[in-house]
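Engineer: With the input below, show me the fold.
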Amino acid sequence: MKLINKLLLLGIISIFFACSDDNDDPVVEVSSEFEENLSLDEWEYNDYSQGEYGNPEGWETSNPGTTFLGVVNAYEEMEDVVSGSAAKLETKEIAITGLASATIYTGQFDLNLSDPAKSAQLGVPYTKRPTSMSFNYKYTPGDVYKQYTGAVGTVIEDAVDSCLVYMYLQKREGDQILRVGTAAMQSSETVSDWTSRKLDVTYGEIANPEVGFKLREEETGWAAAETTPTHVIIVFASSSAGDFFRGANGSTLFVDNISIEY
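Structural biologist: Presented below is the predicted three-dimensional model:
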């Protein structure tokens, strides 16, 4: 049970994901598989104990972690879309941890029984310097915001859930992981109709960064603004504080037609 719990925590939301660092040398411009499916139109399906779950090709989702307890919370949406298919991310109550925020992200989940912390790897090789990231989205926060301790949730009065979207460009070299560029948003606003959003990339250090712009736990500092990145992390999450087991059951984020501008 302890092993399952650890793996579930890894799959719920990105802050617990370990970042791999398997290339220390400068590289020429590198593209990644996720760029071939920014539209989120192509999905692949995997079996688990109670059926199957889908991941957009080139992307990973929270599903490999949550399906250990029989829950799928990231779906291919084929009807309520801008075009083709979209991703539907729904926060759900779940056994053991109480809450599972749904995510799609760049990276991979490879089960490692000897070292569970290495099962989820956030980020993929990427050496480009984009100016912005755009996407279409809808968001509805769930009705009741709670802090979960185990499977027990305590209502936090007057609090509203929020979605979180970010693109982090990193320079990984040896034991150092430096933040090169940042584009992010956190929003509690209900967006009922498909809406286009553009997030500009800020390069270099950000003074007094707001939520979504702060360094991740494993990042060791800020890179100079002119630095060429080696990796990119892109995350869409239905509950921004899911890593702290705070959020609202039923919070739902739809995402379609991602675009990266240069």
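
Engineer: contacts, neighbours, all on C-alpha from now
Structural biologist: OK.

Engineer: Give me the neighbour count for residue 257.
Structural biologist: Residue 257 sits with 21 neighbouring residues when counted by other Cα atoms under 10 Å.

Engineer: and it, what element?
Structural biologist: strand 252-261 (DSSP states H and E).

Engineer: ok now that strand, how far from the chain's centre?
Structural biologist: Relative to its chain's centre, strand 252-261 lies at 12 Å (Cα atoms, centre = their mean, to the nearest Å).

Engineer: elements contacting it?
Structural biologist: Packing partners of strand 252-261 (3 or more Cα pairs under 8 Å, 6 or more residues apart in numbering; DSSP states H and E): strand 86-90, strand 132-140.

Engineer: what's in contact with the strand or helix carrying residue 236?
Structural biologist: Under the criterion of DSSP H and E, residue 236 resides in strand 231-237. For strand 231-237, the surrounding residues in contact (Cα atoms under 8 Å, 6 or more residues apart in numbering) are 13-14, 89, 101-107, 122-127, 163-172, 253.

Engineer: In ChimeraX, select just the buried ones from the residues you listed.
Structural biologist: In ChimeraX syntax, the buried subset of these is picked out as below (16 or more other Cα atoms under 10 Å):
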select :13,14,89,101,102,103,104,105,106,107,122,123,124,125,126,127,163,164,165,166,167,168,169,170,171,172,253
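
Engineer: Please provide the structure for the following sequence as well, for comparison with the first:
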Amino acid sequence: MNLKSLTLCLLFGCLFASCIKDELPNAEADILTCIVPSEILIRDPIIENDKITIRVKSTDLTNVAPEFTLTPGATIVPASGTARDFTTPQEYVVTSEDGNWRKTYTVTFIYEGLSTQYSFEDMKLEQDKYPVFFERNGDKVIMDWASGNIGYAITGMAASPADYPTAQAAEGVVGKCLKLSTRSTGELGAMMQMPMAAGNLFIGTFDVMSALSDPLKATQFGLPFYYEPTRLTGYYKYEAGKDFSEGGVIVPGKKDICDIYAIFYETDENTKTLDGTNSFTHPNLISIARIKNAKETNVWLRFSLPFVYLPGKSIDKAKLAAGKYNLAIVFASSLEGATFNGAYGSTLMIDEVKLLYNENK
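Structural biologist: Reported below is the predicted structural model:
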């Protein structure tokens, strides 16, 4: 190993350790599982960096007592099994056995379904660093969108929120809009053979701990949806970057292009979510809506994508009513971005998206 590579490895180790302390789940102060009565759950609790989201059927949330398992030796305040009023989010503080690590988790119960209109007006800065888009019903947040921004934070390439691959722009069709850009991950990314990060936004969760070891599995697509989706509509602009590259090598004559799609699939005991390895191939897929004629445009173009059923597939109305189907909507600035192919500077703008569906009544 030459001096430069050694220096990068040491730098990467220091940065990653720092992120574990400041941003990522710490190995000594984590909530590993969250248990609530199974009869009220729509899906298993989603445990992320510093938050837990629990989607439940309509139920009384004024006296719920979740139980937690922690990393060995860690303690939690309030104690596991304490009854609390979850009509508003509640905080828990986990402290490691040696007392050197402490993390605050926000636990949120949600019994409202997914929103179906998305204007990308609502954005917050997670830990005062990277943008996170969210949807709300009035003053209540009902969904956080997922993206790879938390992984991009590790690279140290973003000097401001606007420098992240997934960001907000002012010039929407109406008000603000979503802006996705394919960006360099710098020397650290090149060393890990992940030279670029495509801007992405999707319904689901991003598993940052898988981002380095198995990046395709880091994007976990889908949340429960109780209706039959029929069409995805909205507006987009797109500008491709100058030079398309594969594995860091420029491919002459090849142009980058964006991706816009949605998937609808059945869940079961073995399939809780789909990810970047199987989102178009898994046997549980029911229908797909995907753009086929995306192109560069500096004016807003409307897209209208019908959900097309896969051969032999249909919806079980009883399973649908029970929340056994998941929906994911996905936007990406580079079609091949999941495998780190694309063009630096490719930019996709998205606004005023609607999900159309049948009521199934």
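
Engineer: Show me the strands in the stretch 151-262 of the first structure, by range?
Structural biologist: For the stretch 151-262 of the first structure, applying DSSP state E, counting those that start in this stretch gives strands covering 152-155, 163-173, 176-187, 191-200, 202-203, 221-222, 231-237, 246-248, 252-261.

Engineer: Out of those, which is closest to residue 29 of the first structure?
Structural biologist: Closest to residue 29 of the first structure of the strands of the stretch 151-262 of the first structure is strand 231-237 (Cα to Cα; 11.0 Å).

Engineer: which residues in the second structure does that closest one align to?
Structural biologist: Under TM-score structural alignment, strand 231-237 of the first structure corresponds to residues 326-332 of the second structure.

Engineer: Tell me roughly how far the matching stretch lies from the first structure on average.
Structural biologist: Per the superposition on the first structure, stretch 326-332 of the second structure and its aligned residues are separated by 0.6 Å on average (mean Cα distance after the TM-score superposition for the first structure).

Engineer: would TSV of the helices and strands packed on strand 252-261 of the first structure with distance to residue 257 of the first structure be doable?
Structural biologist: Formatted as TSV, these follow (distance: least, Cα to Cα, whole Å):
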stretch	distance to residue 257 of the first structure
strand 86-90	8
strand 132-140	5
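
Engineer: so which of the ones you listed is the most packed in?
Structural biologist: Most buried of these, by mean neighbour count (mean count of other Cα atoms under 10 Å): strand 86-90, with a mean of 28.

Engineer: next SSE after the longest helix along the first structure?
Structural biologist: Ranked by residue count and defined by DSSP state H, the top helix of the first structure is helix 2-12. Counting by DSSP H and E, the next helix or strand C-terminal to helix 2-12 of the first structure is strand 43-48.

Engineer: now the most centrally placed residue in the second structure: how far from residue 18 of the second structure?
Structural biologist: For the second structure, the residue lying nearest the average C-alpha position, counting by Cα atoms, centre = their mean, turns out to be residue 146 (2.0 Å). Plainly put, residue 146 of the second structure is 22 Å away from residue 18 of the second structure if you go by Cα to Cα, to the nearest Å.

Engineer: can you give me the helices in the second structure?
Structural biologist: Using DSSP H, helices in the second structure cover 3-22, 149-152, 186-191, 215-218, 317-321.

Engineer: The first one packs against which elements?
Structural biologist: So that's helix 3-22 of the second structure. helix 186-191.

Engineer: Which residue is the nearest non-sequential neighbour of the aligned partner of residue 250 of the second structure in the first structure?
Structural biologist: Alignment note (TM-score structural alignment): residue 250 of the second structure maps to residue 155 of the first structure. Closest residue in space to residue 155 of the first structure, ignoring its immediate chain neighbours: residue 146 at 4.3 Å, by Cα to Cα, 6 or more residues apart in numbering.

Engineer: Enumerate every residue touching the one you found.
Structural biologist: Residues near residue 146 of the first structure by Cα under 8 Å, 6+ apart: 153, 154, 155, 156, 246, 247, 248.

Engineer: contacting residues around residue 52 of the first structure?
Structural biologist: Applying Cα under 8 Å, 6+ apart, we find residue 52 of the first structure in contact with 45, 46.

Engineer: From residue 111 of the first structure, how far off is it?
Structural biologist: The value you get for residue 52 of the first structure to residue 111 of the first structure, if Cα to Cα is used, is 17 Å.

Engineer: And for residue 170 of the first structure?
Structural biologist: Counting by Cα to Cα, the gap from residue 170 of the first structure to residue 111 of the first structure is 24 Å.

Engineer: Burial check on the closest residue to residue 358 of the second structure other than its chain neighbours, number of neighbours?
Structural biologist: Take residue 358 of the second structure and drop its neighbours on the chain: the residue closest to it by Cα to Cα, 6+ apart is residue 228, 5.3 Å away. Look at residue 228 of the second structure: counted by other Cα under 10 Å, it has 19 neighbours.
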